[in-house]
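1. The sequence isn't on hand, but the structure is:
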């Protein structure tokens, strides 16, 4: 399974139960990662209607073995995954939830790109 998550400079991903930010260029990159992106209703709400055909939306979106899941609220502490895609905002935001890259994962690639509302977003891929 592949997990996708967006983090700020301090590994934060939520503030008060909400995402820290969103960016349309980042969403395009997310949709390029797999034929289907699994997510919950909250995450799906940031995508345009024509992009939603590439989403599997449901409460069971983490119940997969080989899928690609975009996490903004879900608890992945008990989920087994072998690939992690982190989109770094390269900014600091207020945060109430943080995500630490698990031990055993190593960075295998990095790509910087210009976002719509962010001058620089970094996509970093980690594998076990």
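-> Looks like it arrived, so ask away. Bear in mind that the values here come from a model prediction, so they are computed numbers and not experimental data.
2. contacts, neighbours, all on C-alpha from now
-> OK.
3. State the distance from residue 13 to residue 26.
-> For residue 13, the distance to residue 26 equals 15 Å [Cα to Cα, to the nearest Å].
4. same check, this time on residue 17
-> Distance from residue 17 to residue 26, by Cα to Cα: 20 Å.
5. Looking at residue 13 and residue 26, which one has more neighbours?
-> residue 13 (27 against 22; other Cα atoms under 10 Å).
6. Put this next to the first one:
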């Protein structure tokens, strides 16, 4: 499965019981890259995508029987990385107090792309792959 998250500069996500951002350009990019696969998320996250994607699977069970190429968007949960082969990070150029942090140990950065968001001047899209053992 491919994990998609939005992180601040300290790998923090979801701060003070609020999402990091609802940047429109990030939502459009996620809709584009996931258009041919399932996009798995919670009901909480679905509100961001309901007018952008038709391939959404709403669940609280991220450990379910999903395909290797399915995407999972997480913003308000501790993430278990056992079944995650690839992580796509949308990184803000800010630091917020965070309720959860994502540990990227065991993954290596393979690409970055900087773009202007709607609500953020600079967003960096980073792609990480699991290290070979």
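-> Ah, there it is. Note that the coordinates shown come from a computational prediction; the quantities given were computed from them, not determined experimentally.
7. TM-score of the superposed pair?
-> For these two chains in superposition, a TM-score of 0.88 is obtained (TM-score structural alignment, normalised by the length of structure 1); 126 aligned residues with a Cα RMSD of 1.7 Å.
8. Which residues does the top helix by length along structure 2 contact?
-> When structure 2 is parsed with DSSP state H, its longest helix is helix 24-33. Residues outside helix 24-33 of structure 2 that contact it (Cα atoms under 8 Å, 6 or more residues apart in numbering) are 48, 49, 52, 53, 90, 116, 117, 118, 119.
9. elements contacting the next helix or strand after it?
-> The helix or strand immediately downstream of helix 24-33 of structure 2 is strand 39-41, counting by DSSP states H and E. Applying 3 or more Cα pairs under 8 Å, 6 or more residues apart in numbering; DSSP states H and E, one finds that strand 39-41 of structure 2 contacts strand 56-58, strand 71-73.
10. can I get those in JSON lines with mean neighbour count and distance to residue 107 of structure 2?
-> Formatted as JSON lines, these follow (neighbours: other Cα atoms under 10 Å; distance: least, Cα to Cα, whole Å):
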{"stretch": "strand 56-58", "mean neighbour count": "18", "distance to residue 107 of structure 2": "26"}
{"stretch": "strand 71-73", "mean neighbour count": "24", "distance to residue 107 of structure 2": "17"}
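11. Nearest to residue 123 of structure 2, out of those strands?
-> Closest to residue 123 of structure 2 of those is strand 71-73 (Cα to Cα; 17.1 Å).
12. Can you check which part of structure 1 the closest one sits on?
-> Aligned using TM-score structural alignment, strand 71-73 of structure 2 spans residues 68-70 in structure 1.
13. which other residues reach that stretch?
-> Contacts of stretch 68-70 of structure 1 (Cα under 8 Å, 6+ apart): 1-5, 34, 36-39, 43, 61-62.
14. Tell me how far the longest helix of structure 2 lies from the chain's centre.
-> 11 Å (Cα atoms, centre = their mean, to the nearest Å).
15. re the thing from before, turn the helices and strands packed on strand 39-41 of structure 2 into TSV, columns for distance to residue 100 of structure 2.
-> As requested, those are arranged in TSV below (distance: least, Cα to Cα, whole Å):
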stretch	distance to residue 100 of structure 2
strand 56-58	21
strand 71-73	15
